[in-house]
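1. requesting a structural model of the entry that follows:
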Amino acid sequence: MSEKRTIGILGGAGQEGSGLAVRWAAAGHDVLIGSRDRARAETAAAELTALLPGGTIRGVDNAEAAHAAEIVVLTVPYAVQQATALAAAESLRGKILIDVTAPLAPPKVGTVQLPAGGSAVVALQQALGPDVTVVAAFQNISAHHLRDLDHVMDCDVLVSTDSAEAAEAVIALVADAGMKGWHAGPLANSAAAEALTSVMITLNRKYKISGAGIRITGGAGH
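-> Presented below is the predicted three-dimensional model:
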């Protein structure tokens, strides 16, 4: 495990948030999952804790998760991305915010539909201001197998941020979740990962893949 962290996951009762919660808790981190509905978070936390060989996951509301955490993870749908983060803006000051958002616009989620300006995550950084270090990561992983700790997550994670220190911290958390992270450059490059999400959805559907992912080849260990 990397340095032990307290991680707060906003929207953590959803599929991707809960899966990451299980993997990070299993790796030894203190994990809080947040929800707009505290009771829902508490129920989800109890279910997730039952999957762990040891340790616990705590369920709280989004505000408490953001306040108590050292690193905050945003795992909500694009439609409520900015509203959820801005509601916790004061608690996010001085912290890393990992944003997994891809700007999917139902019903055509398999079609790339980037927002004006090119990146949903860049737009969030602009809205939050420089006191919050936003990092884009985990946009291109399948949440389908995350909760299964015996399942090997055979994919890489692109990490985009303007902070080299934040990139290092997030890449360590990617490793703790059982994947390999790559610093893919500045936050503006998150537009590529956001667009790839729709491509991965299309591949999953067309080729009946249970969880398509990406792999960076030619590097050490590949």
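2. okay, CA-based contacts and neighbour counts for the rest of this
-> OK.
3. thought residue 96 was touching residue 136, still the case?
-> No: with contacts counted by CA atoms under 8 Å, residue 136 stays clear of residue 96, the gap being 10.4 Å.
4. more neighbours: which of the two?
-> Counted by other CA atoms under 10 Å, residue 136 and residue 96 do not tie: residue 136 has more neighbours, with 32 against 23.
5. confirm that residue 98 sits in a helix.
-> No: the assignment for residue 98 is strand, going by DSSP: H, G, I helix; E, B strand; the rest coil, so no helix is present there.
6. give the contact list for the closest residue to residue 214 other than its chain neighbours.
-> Leaving aside its sequence neighbours, residue 214 sits nearest to residue 155 (CA to CA, 6 or more residues apart in numbering; 5.4 Å). Applying CA atoms under 8 Å, 6 or more residues apart in numbering to residue 155 gives the contacts 141, 179-180, 213-215.
7. packing partners of the lengthiest helix in the chain?
-> Counting residues, the longest helix found in the chain (DSSP state H) is helix 190-207. Helix 190-207 sits against helix 120-128, with contacts defined as 3 or more CA pairs under 8 Å, 6 or more residues apart in numbering; DSSP states H and E.
8. how far out from the middle of the chain is the longest helix of the chain?
-> Distance, stretch centre to chain centre, for helix 190-207: 16 Å (CA atoms, centre = their mean, to the nearest Å).
9. tilt between that helix and helix 120-128?
-> Here helix 190-207 points in a direction 140 degrees away from that of helix 120-128 (axes from the mean of the first three to the mean of the last three CA atoms, to 10 degrees).
10. for the protein, which segments count as helices?
-> For the chain, applying DSSP H gives helices covering 15-26, 38-49, 62-68, 81-87, 89-92, 120-128, 164-176, 190-207.
11. could you also give me the structure for this next sequence, so I can compare it with the first?
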Amino acid sequence: MTEPIDPTTLTVGVLGGTGAQGKGLALRWAKAGIPVIIGSRAAERAEASAAEYRELTGTDHVRGADNATCAAEADVVLAAVPWESHAETLKGLVEPLRGKILIDCVNPIGFDKKGPYPLPVEEGSVAQQAEQLLPESRVTAAFHNVSAVLLADLDQDEVDCDVLVLGDDREATDVVRALADAIPGVRGVFGGRLRNAYQVECLTANLIAINRRYKVHAGIKITDLG
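-> Predicted coordinates for the structure are as follows:
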């Protein structure tokens, strides 16, 4: 029987850790006792955010660094950068991400006067673009559909949401599921191979539309799993 994964033994790097989704996940992981490195193009900006997150969580295991240092010193790395800079960011991190688990949570979403809509991705999905750019990394896709607002609101003891985890490396997806489970109220659910990531990435457009109409912070729940 496989030993359960203890996520507190991992250091998680968050590329884009100064943005909304990166901030929310960094806060929740730090609160759960997981060491976190905030990554940004500017180390000073990353450290400023890390100082804020240490204060918010009452912990001392959050620090800031430039993206390359973040990628090199973390065991698992989350890509939470804007879609527009996704490829450029990852191209510069091939070496420090070699052999690492990369969690891609980037959504290819556009906005116009009709609201949010999915953007086409030449490689099939954002996660598949990451896979092509990082052929020696263990690319997974997860955390696309969980509200950044709820994650960042530490007055909310739990975040009631399932996280679909996709990837072709079973061990890597198990690690990412454990990181999801470390957030109170969240459950990591294997959602299929990486080639199925696009519809999960684009589902965020539907959730944004729901949130706007009903004034909520909607997520997803998978039924019949017990």
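12. any idea what the TM-score is?
-> TM-score for the superposed chains, counting by TM-score structural alignment, normalised by the length of structure 1: 0.93, backed by 218 aligned residues with a CA RMSD of 1.5 Å.
13. hmm, back to that, just the buried ones from the contacts of residue 155 of structure 1?
-> Taking 16 or more other CA atoms under 10 Å as the criterion, what is buried in these is 141, 179-180, 213.
14. would you format those residues as JSON lines with distance to residue 24 of structure 1 included?
-> JSON lines is the format used below for these (distance: CA to CA, whole Å):
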{"residue": "141", "distance to residue 24 of structure 1": "16"}
{"residue": "179", "distance to residue 24 of structure 1": "12"}
{"residue": "180", "distance to residue 24 of structure 1": "14"}
{"residue": "213", "distance to residue 24 of structure 1": "20"}
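15. among those residues, which lie within strands?
-> Residues of those located in strands (DSSP state E): residue 180.
16. can you give me the distance of the alignment partner in structure 2 of residue 2 of structure 1 to residue 123 of structure 2?
-> Alignment note (TM-score structural alignment): residue 2 of structure 1 maps to residue 6 of structure 2. Between residue 6 of structure 2 and residue 123 of structure 2 the computed distance is 33 Å (CA to CA, to the nearest Å).
17. and residue 213 of structure 2, by the same measure?
-> 32 Å.
18. report the mean deviation for the longest helix of structure 1 after fitting onto structure 2.
-> By mean CA distance after the TM-score superposition for structure 1, the fitted helix 190-207 of structure 1 averages 1.0 Å away from its aligned residues in structure 2.
19. what lies in contact with that helix?
-> Against helix 190-207 of structure 1 from outside (CA under 8 Å, 6+ apart): 101-104, 109-114, 118-122, 136, 139-140, 158-160, 209-213.
20. restricted to buried residues, select the residues you listed in PyMOL.
-> Burial among the contacts of helix 190-207 of structure 1 is assessed by 16+ other CA under 10 Å; the matching PyMOL selection reads:
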select buried, resi 101+102+103+104+109+110+111+112+113+114+118+119+120+121+122+136+139+140+158+159+160+211+212+213
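21. OK, contacts around the residue positioned nearest the centre of structure 1?
-> For structure 1, the residue nearest the mean C-alpha position is residue 100 (3.9 Å; CA atoms, centre = their mean). By CA under 8 Å, 6+ apart, residue 100 of structure 1 lies in contact with 73-75, 136-139.
22. try it again at 7 Å.
-> Applying CA atoms under 7 Å, 6 or more residues apart in numbering to residue 100 of structure 1 gives the contacts 74-75, 136-139.
23. which of these show up in structure 2 as well?
-> Here is what carries over to structure 2 from the contacts of residue 100 of structure 1, by both residues aligned by TM-score structural alignment, their matches' CA atoms under 7 Å: 74-75, 136-139.
24. in TSV: those residues, plus distance to residue 18 of structure 1.
-> TSV is the format used below for these (distance: CA to CA, whole Å):
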residue	distance to residue 18 of structure 1
74	12
75	9
136	18
137	16
138	13
139	15
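25. quick check, nearest of the residues you listed to residue 41 of structure 1?
-> Nearest to residue 41 of structure 1 among these: residue 75, at 13.4 Å, using CA to CA.
26. can you tell me what the closest one aligns to in structure 2?
-> By TM-score structural alignment, residue 75 of structure 1 lines up with residue 80.
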